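*Asks:* predicted coordinates and the sequence they were generated for:
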Amino acid sequence: MATSNLPGTDAARHGTGDADLTIMLAAHAAFRRDLVRLAHTTAGSSADAPRHAAIQAGWETFKRQLHLHHTAEDTIIWPALRQRLDHSDHAQSVLDAMEEEHQLIDPLLAAVDAAFAEPDGSSLGDATDALTSQLTAHLTHEERDGLPLIGVALTAAEWRA
């Protein structure tokens, strides 16, 4: 998929800062891809111990990458936007929503962890489905309403930094 076809690309680049959000959009595409793979692999039986261990290793990598992504947003990006856009009630509302959605995702990650720990993994499919639903909705919301704030508030140099 060309980056120009990724959701949010045009809207994210329409701000005065001209920030190139290709890497952010690529990360979102990778999260979506990996969620589909996780859902597909957890739909089957996990009675095969080596297969279960491989799926769990992939899950740990996914979870670590998502944590890094959300931590960067919560500690660097959103605070910078809050300060720069403190005059905009709309921007503050969007940033509040982004933070609230991150908090909704954390328990779903824990539910997948708990399902992996089950001897039979019987709730793994349901836990994965719930995470997929919430996280994909969040990514879409962020691309539609959150990322354009970066283009409005940050210069290309600030974004790169």
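*Replies:* Cool, the structure landed.
*Asks:* only C-alpha atoms for contact and neighbour calcs from this point on.
*Replies:* Will do.
*Asks:* what are the ranges of the helices in this protein?
*Replies:* 9-12, 22-43, 49-72, 78-84, 89-117, 124-141, 147-153, 156-160 (DSSP state H).
*Asks:* the fifth one versus helix 49-72: what angle between them?
*Replies:* Orientation note: helix 89-117 sits at an angle of 160 degrees relative to helix 49-72 (axes from the mean of the first three to the mean of the last three C-alpha atoms, to 10 degrees).
*Asks:* next, the angle from helix 89-117 to helix 124-141.
*Replies:* Comparing the axes of helix 89-117 and helix 124-141 via the same axes, to 10 degrees yields an angle of 160 degrees.
*Asks:* of the helices of the chain, which stretch is the most buried?
*Replies:* Most buried of the helices of the chain, by mean neighbour count (mean count of other C-alpha atoms under 10 Å): helix 147-153, with a mean of 23.
*Asks:* so which elements touch it?
*Replies:* Packing partners of helix 147-153 (3 or more C-alpha pairs under 8 Å, 6 or more residues apart in numbering; DSSP states H and E): helix 9-12, helix 78-84.
*Asks:* turn the ones you listed into CSV, including distance to D126.
*Replies:* What follows is the helices and strands packed on helix 147-153, written out as CSV (distance: least, C-alpha to C-alpha, whole Å):
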stretch, distance to D126
helix 9-12, 32
helix 78-84, 31
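*Asks:* adding another structure so you can compare the two:
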Amino acid sequence: MHNEKMADSRDMIGAHDAMRRQFGAMPVLIAGVQAGDAEGTAVVAGHVLMMVDFLHAHHTSEDDHVWPRLRERCPDDVAPLIETMDRQHAFIDDELKALAAGGRRWRASADAGDRDAVAAVAERLLPPLYEHLALEEQRILPLIDRHLTEREWKATVEASFGKVTFVRRLLMLGMALHGASEEQARLLRAAVPAVVWHAGRPLGTRLYRNHRERLAAASRGSDR
């Protein structure tokens, strides 16, 4: 490992910012769907379920590929931090399960009560999610850069992508690039193979633009 290039995990911040944007907009997006609008409900509920899948894939890849290596390679005094990450993941996962269950109920009913219940769970998720992302950026990313190789880090990112379909990978790329700073876009470009970037970036950008347009048509609360 000493002869290998070490990880540069700053691309994680771009992924986190995309999650902040999407989950932060979610309560108003959900509340903006008219009661009884089955088509609009299906679009926005589908978006909610997709974002649950994205975040779950992101976290389980860390569980499988990052925490074990940090436990093995970091000093013993880092163990409490990793335990905190585990607890936060478990808590957020429970909230994601509640969000997904509510989203499926709402998609089936297009009912105002189910809609409002989903919006409430989405709102409740935000403080623990923001706290977790900030702690990870402050404390975990420096450890990744110090203790994981570039190869190991890219394998972790690929494991996360590998849990979703190819089309959704492209949509995720378009989502991450939308609103990204120039520096974040540069880091995302460095994180993916050149062929994926050159072919995937225009496709992902188009897919996400179309996705935003569908959300805007479905909800008065869409500003994405």
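*Replies:* It's in. Worth saying up front: this structure is predicted, and the values here are computed from it rather than measured.
*Asks:* and the TM-score between these chains?
*Replies:* Remark: TM-score between the superposed chains equals 0.80 [TM-score structural alignment, normalised by the length of the first structure]; 143 aligned residues with a C-alpha RMSD of 1.8 Å.
*Asks:* before we move on, back to that, among the helices and strands packed on helix 147-153 of the first structure, which comes closest to D20 of the first structure?
*Replies:* Nearest of these to D20 of the first structure, taken as C-alpha to C-alpha: helix 9-12 at 8.0 Å.
*Asks:* which residue in the second structure lines up with A72 of the first structure?
*Replies:* Superposed on the second structure with TM-score structural alignment, A72 of the first structure falls opposite S61.
*Asks:* what's around the closest residue to its match other than its chain neighbours, how many residues?
*Replies:* Leaving aside its sequence neighbours, S61 of the second structure sits nearest to S160 (C-alpha to C-alpha, 6 or more residues apart in numbering; 5.4 Å). Other residues near S160 of the second structure number 21, with proximity taken as other C-alpha atoms under 10 Å.
*Asks:* which residues does S160 of the second structure contact?
*Replies:* S160 of the second structure makes contact with A57, H58, T60, S61 under the criterion C-alpha atoms under 8 Å, 6 or more residues apart in numbering.
*Asks:* now do the first one against M12 of the second structure, distance only.
*Replies:* Spelled out, it's A57 of the second structure. 14 Å (C-alpha to C-alpha, to the nearest Å).
*Asks:* and if you look at the third one?
*Replies:* In this structure, T60 of the second structure and M12 of the second structure are 15 Å apart, going by C-alpha to C-alpha.
*Asks:* any idea how far the most centrally placed residue in the second structure lies from A35 of the second structure?
*Replies:* The residue lying closest to the centre of the second structure (C-alpha atoms, centre = their mean) is L55, at 3.9 Å. The gap separating L55 of the second structure from A35 of the second structure is 27 Å, by C-alpha to C-alpha.
*Asks:* what does A199 of the second structure give?
*Replies:* 40 Å.
*Asks:* quick one, which of these two is more surrounded?
*Replies:* Legend: neighbour count by other C-alpha under 10 Å for A199 of the second structure and A35, higher for A35 (17 against 11).
*Asks:* that one - nearest residue in space that isn't next to it in sequence?
*Replies:* A112 (4.9 Å).
*Asks:* thinking again about what came up before, would TSV of the contacts of S160 of the second structure with distance to R169 of the second structure be doable?
*Replies:* Below are the contacts of S160 of the second structure laid out as TSV (distance: C-alpha to C-alpha, whole Å):
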residue	distance to R169 of the second structure
A57	11
H58	12
T60	16
S61	15
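*Asks:* just those now: which is nearest L129 of the second structure?
*Replies:* Distances from L129 of the second structure to the contacts of S160 of the second structure, taken by C-alpha to C-alpha, are shortest for H58, at 12.8 Å.
*Asks:* now the closest one: how far from A15 of the second structure?
*Replies:* In this view, H58 of the second structure and A15 of the second structure are 9 Å apart by C-alpha to C-alpha.
*Asks:* what's the answer for L99 of the second structure, then?
*Replies:* 20 Å.
*Asks:* ok so, going back, so what corresponds to the residue nearest to S61 of the second structure in the first structure?
*Replies:* So, by TM-score structural alignment, S160 of the second structure is left unmatched.
*Asks:* related to what we said a few turns ago, going by distance to L126 of the second structure, which of the contacts of S160 of the second structure wins?
*Replies:* H58 (16.5 Å).
*Asks:* and the closest one, what does it touch?
*Replies:* S160.
*Asks:* who touches the counterpart of A45 of the second structure in the first structure in this structure?
*Replies:* Using TM-score structural alignment as the criterion, A45 of the second structure maps onto Q56 of the first structure. Contact analysis of Q56 of the first structure by C-alpha under 8 Å, 6+ apart lists F116.
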